[in-house]
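> Below is the sequence, then the predicted model.
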Amino acid sequence: MLNKIILLILLISSLFSETLEVKNITFTTENDSDFRGDNDYTYGSEISILFYRKDLNNSLLHIPFTDYKLQDNYISFSYAHQIYTPEDLKNQNLILNDRPYAGYMYFKSGLYQSYNKTLKSLVFQLGMLGPSTNMDRVQEVIHANIGSDVPEGWDNQLKNELVIQINYGYKEYMELSNKSVFIPEYGFELGNASTKVFVAGLYRWGDIPKDYGSTQIDNTNANKIPLDPNRQYKNAWSYCLNLSFKANLIARDIFLDGNTFLDSHNVDKNIFVAEVGYGVSVNYGHLSIDYLRKHLSHQFKTQNRIPNYGSLVISYNF
């Protein structure tokens, strides 16, 4: 499956080889099992490719109501999948006070415009939720191979549903000193998987790369969008520390509210969810590796644990 996804992305890039310039290829994997057992958002992975757009004649590839000719324009293509489970994986019955099992896979394409250390993002997401994703089988195989408990409640997962999302974000790169940067962000998500508004911020300290930072799966922005598309990479080590926060006001979360059009299990979600994160970035030449750890406030009323998970982001920059 992964080979087919990579071939599809390469095919897309070859069709536009004269107008697109590859800027980075990124692989991200996320898991909660490094600190505790699997539950809540338990696993995700994504592969993405970011292009710099040299041809600006196609008006369909611009963010509306922006002066694209004055800006550096990028486009990304991504494939991702995610797994959500309740806390008790051995229970075959429906667990009424815990979140439903859910498997989700999607394709994503984003338009990005950078100008004067600001970044606008408009992301389109088309995906599928439910048994047709085979995420139950993916988790069962992984757990069997690592000797972990095989989840037994996937018969209660959310039903098949086509997902359509439009997400918007705005970032600003603010240099506080030659060793520290603050990147505030705000935006919204609109669709049958997620409808919310958010504000966020990222503080970086150290040898800071000249980009808008790394992001976790299913966030609005792409990874490692440079401030300057002609940025040069030196064969030298650099490191920086990252601290982040995010505040979400949520109208809909399909992984808690259940299916949109069909009857399914759901829980009573919290409409306000806060997030804090920390991590480190390591760079050498064209290669960058980021580890990010995120902790969230309770996402629904009967949630026992504070959810948290880690993200490993590996990028090769051109």
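Received it, and whenever you're ready, just let me know what you need. Since the structure is predicted, the reported quantities are computational estimates derived from the model, not experimental observations.

> C-alpha only now, for contacts and for neighbours.
Noted.

> Leaving out sequence neighbours, find the closest residue to residue 68.
With sequence-adjacent residues excluded and distances taken as Cα to Cα, 6 or more residues apart in numbering, residue 68 is closest to residue 62, at 6.6 Å.

> That neighbour: how many residues sit nearby?
When counting by other Cα atoms under 10 Å, one arrives at 20 neighbours for residue 62.

> and what of residue 96?
Residue 96 has 12 neighbours, counted by other Cα under 10 Å.

> Residue 236 too?
If you count neighbours by other Cα under 10 Å, residue 236 ends up with 9.

> Would you mind measuring from it to residue 23?
Distance from residue 236 to residue 23, counting by Cα to Cα, to the nearest Å: 19 Å.

> Identify the single longest helix in the protein, thanks.
Counting residues, the longest helix in the chain under DSSP state H turns out to be helix 2-15.

> What residues of it count as buried?
When neighbours are counted by 16 or more other Cα atoms under 10 Å, the buried residues of helix 2-15 are found to be 5-6, 9, 13.

> Do you have the strands of the stretch 1-150 of the chain handy? List them.
Here the stretch 1-150 of the chain has its strands, by DSSP state E, counting those that start in this stretch, at 20-31, 40-53, 72-85, 102-115, 118-129.

> Pasting the second one now:
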Amino acid sequence: MPRNVPSVSRPRPRLLLAGLLSATFFAPLANAESLYSLKVTNDLFSSSDDGHYTSGVDLMRIATPEADHWSRRLAEWLPGWTANGMDAIGYQLSHQIYTPKAIERRELIEDDRPYAGLLLGGLSLFDDVQHDGWREASMLNLQFGMVGPIAGGEPLQNGVHKVLDSDKPRGWDHQLENEPIVNLGWNKSWWLQNRWAGLEWEYGPSASWQVGNLYDYLGTGGAIRFGDGLDKSFGIPSVTPALSGRQGFSANRGFGWYGFVGVEGRYMAHNLLLDGNTFEDSHSVDRREWVGDVTAGAVVSFDRWQLAFTNVWRSHEFEAQEEADHFGSITLSTWL
């Protein structure tokens, strides 16, 4: 019997996964318009370093579902939520790349974080309640996807570095193994509203948690927004693993802008990207349980477009980490 039998062409697993996540992102909603956002996160936006959370790309879609949409029936079933009270539903596609600092080394770098590619889909429910002089913003988020070679972190980073003529990452042989991801997160913010020095102000505390095989944590913090036209916008941008709640703006409301500063502290009980694979042996480092973020940035919107820039300073996430991380993100949003 011939040994070299032509193989039948089959779709690559990562293409099947990407197709499943895309189907979630483009799921049917109401006939009304949706808010689409593209967020790009990279350490090069804020420093010359290349490592740790080195890059991320997020596509987001937010819309108001019709009265008979399945998401409203789901909200009615959830504790603390109601079908009529839910304001919006969101879908998200996300790809993230994590590496150690010395990407030019081929050998395993035991005292720096593992290489990891992460491909995720997300579904979020939003509820924003306006009270007299303050508002309450809630979010429930479900994420699912894969970490490991199937997420395509190695070819994507190699391709980008080849185009930019920068150092080739040589340690991807030590990346985390394939593992499915399921994570549930919750975030609530309480925004006090005021006007001072000719500007509109929102400020207040927040609380959050996540549970799953990607992250397990409890978080708390607070933020301040100040500018003009705050009533047409929602929340502040953030960078994973932090949950920012609903982000975006109302269409056709003219020009608006705001600056923001936020802080969050998290007790990290589990971080797969540092602790290593759940069911297989893999590279890991000694995770720190307490991690803090300081976030600052600015947002500008006009009619149907919004542009946001965010800087994040993050404390050490693992014991052997030599210095805190600093990275930034740019988000472009529009109503379609």
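Structure's in. What do you need? Everything numeric in this text was worked out from a predicted model, so none of it was measured.

> quick one: contacts of the helix or strand containing residue 300 of structure 2?
If you go by DSSP states H and E, residue 300 of structure 2 is part of strand 290-302. Strand 290-302 of structure 2 is contacted from outside by 238, 249, 252-268, 306-317, using Cα atoms under 8 Å, 6 or more residues apart in numbering.

> Save the strands of the stretch 1-150 of structure 1 as TSV, and put in mean neighbour count too.
As requested, the strands of the stretch 1-150 of structure 1 are arranged in TSV below (neighbours: other Cα atoms under 10 Å):
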stretch	mean neighbour count
strand 20-31	20
strand 40-53	23
strand 72-85	23
strand 102-115	23
strand 118-129	21
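
> May I see these arranged in JSON lines, with distance to residue 168 of structure 1 as well?
Output for these, formatted as JSON lines (distance: least, Cα to Cα, whole Å):
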{"stretch": "strand 20-31", "distance to residue 168 of structure 1": "21"}
{"stretch": "strand 40-53", "distance to residue 168 of structure 1": "17"}
{"stretch": "strand 72-85", "distance to residue 168 of structure 1": "14"}
{"stretch": "strand 102-115", "distance to residue 168 of structure 1": "9"}
{"stretch": "strand 118-129", "distance to residue 168 of structure 1": "5"}
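
> Next, the contact list for the residue positioned nearest the centre of structure 2, please.
Centroid check for structure 2 by Cα atoms, centre = their mean gives residue 240 as the closest residue, at 4.4 Å. Residue 240 of structure 2 makes contact with no residue under the criterion Cα under 8 Å, 6+ apart.

> I'd assumed it was in a helix, is it?
No. Secondary structure of residue 240 of structure 2 (DSSP: H, G, I helix; E, B strand; the rest coil): coil, not part of a helix.

> Pull up the gap between it and residue 269 of structure 2, please.
16 Å.

> Equivalent analysis for residue 206 of structure 2, please.
With distances taken as Cα to Cα, residue 206 of structure 2 is found 19 Å from residue 269 of structure 2.

> Skipping its backbone neighbours, what lies nearest residue 289 of structure 1 in space?
Excluding its sequence neighbours, the residue lying closest to residue 289 of structure 1 (Cα to Cα, 6+ apart) is residue 314, at 4.7 Å.

> so where does the one you found fall, helix or strand?
Judged by DSSP H and E, residue 314 of structure 1 forms part of strand 308-317.

> quick one: contacts of that strand?
With Cα under 8 Å, 6+ apart as the test, strand 308-317 of structure 1 has contacts from 23-35, 41-42, 214, 216, 224, 286-296.

> what's the angle between it and strand 272-284?
For strand 308-317 of structure 1 against strand 272-284, the angle by axes from the mean of the first three to the mean of the last three Cα atoms, to 10 degrees is 40 degrees.

> how far apart are strand 308-317 of structure 1 and its match in structure 2?
With mean Cα distance after the TM-score superposition for structure 1, strand 308-317 of structure 1 departs from structure 2 by a mean of 1.1 Å once superposed.

> quick one: that strand to chain centroid distance?
Centre-to-centre, strand 308-317 of structure 1 and its host chain are 10 Å apart (Cα atoms, centre = their mean, to the nearest Å).

> again with stretch 18-37 of structure 2
17 Å.

> same deal with stretch 139-155 of structure 1?
24 Å.

> what about residue 260 of structure 1, is that helix, strand or coil?
coil.

> The aligned partner of it in structure 2: neighbour count?
Taking TM-score structural alignment, the alignment pairs residue 260 of structure 1 with residue 278 from structure 2. Number of residues near residue 278 of structure 2 (other Cα under 10 Å) recorded here: 13.

> now do the one 4 residues further on
By the measure other Cα under 10 Å, the count of residues near residue 282 of structure 2 is 14.

> contacting residues for it?
Applying Cα under 8 Å, 6+ apart, the residues near residue 282 of structure 2 are 174-177, 276.

> Over in structure 1, see which of those residues survive.
Using both residues aligned by TM-score structural alignment, their matches' Cα atoms under 8 Å, structure 1 keeps these contacts from the contacts of residue 282 of structure 2: 176-177, 276.

> hmm, back to that, surely the match of residue 260 of structure 1 touches residue 284?
No. The pair residue 278 of structure 2 / residue 284 is not scored as a contact, 10.9 Å apart, by Cα atoms under 8 Å.

> Quick one: end-to-end distance for stretch 52-72 of structure 2.
39 Å.

> contacts for it?
Counting by Cα under 8 Å, 6+ apart, 25, 29-30, 32-44, 82-84, 86-101, 113, 125, 325 sit against stretch 52-72 of structure 2.

> Residue 300 of structure 1 matches what in structure 2?
Residue 300 of structure 1 maps onto residue 318 of structure 2 when the alignment is built from TM-score structural alignment.

> Its match touches residue 273, doesn't it?
No. When contacts are counted by Cα under 8 Å, residue 318 of structure 2 is not listed as touching residue 273 (10.9 Å).

> of the two, who's got more company?
The residue with more neighbours, out of residue 318 of structure 2 and residue 273, is residue 273; 24 against 20, by other Cα under 10 Å.
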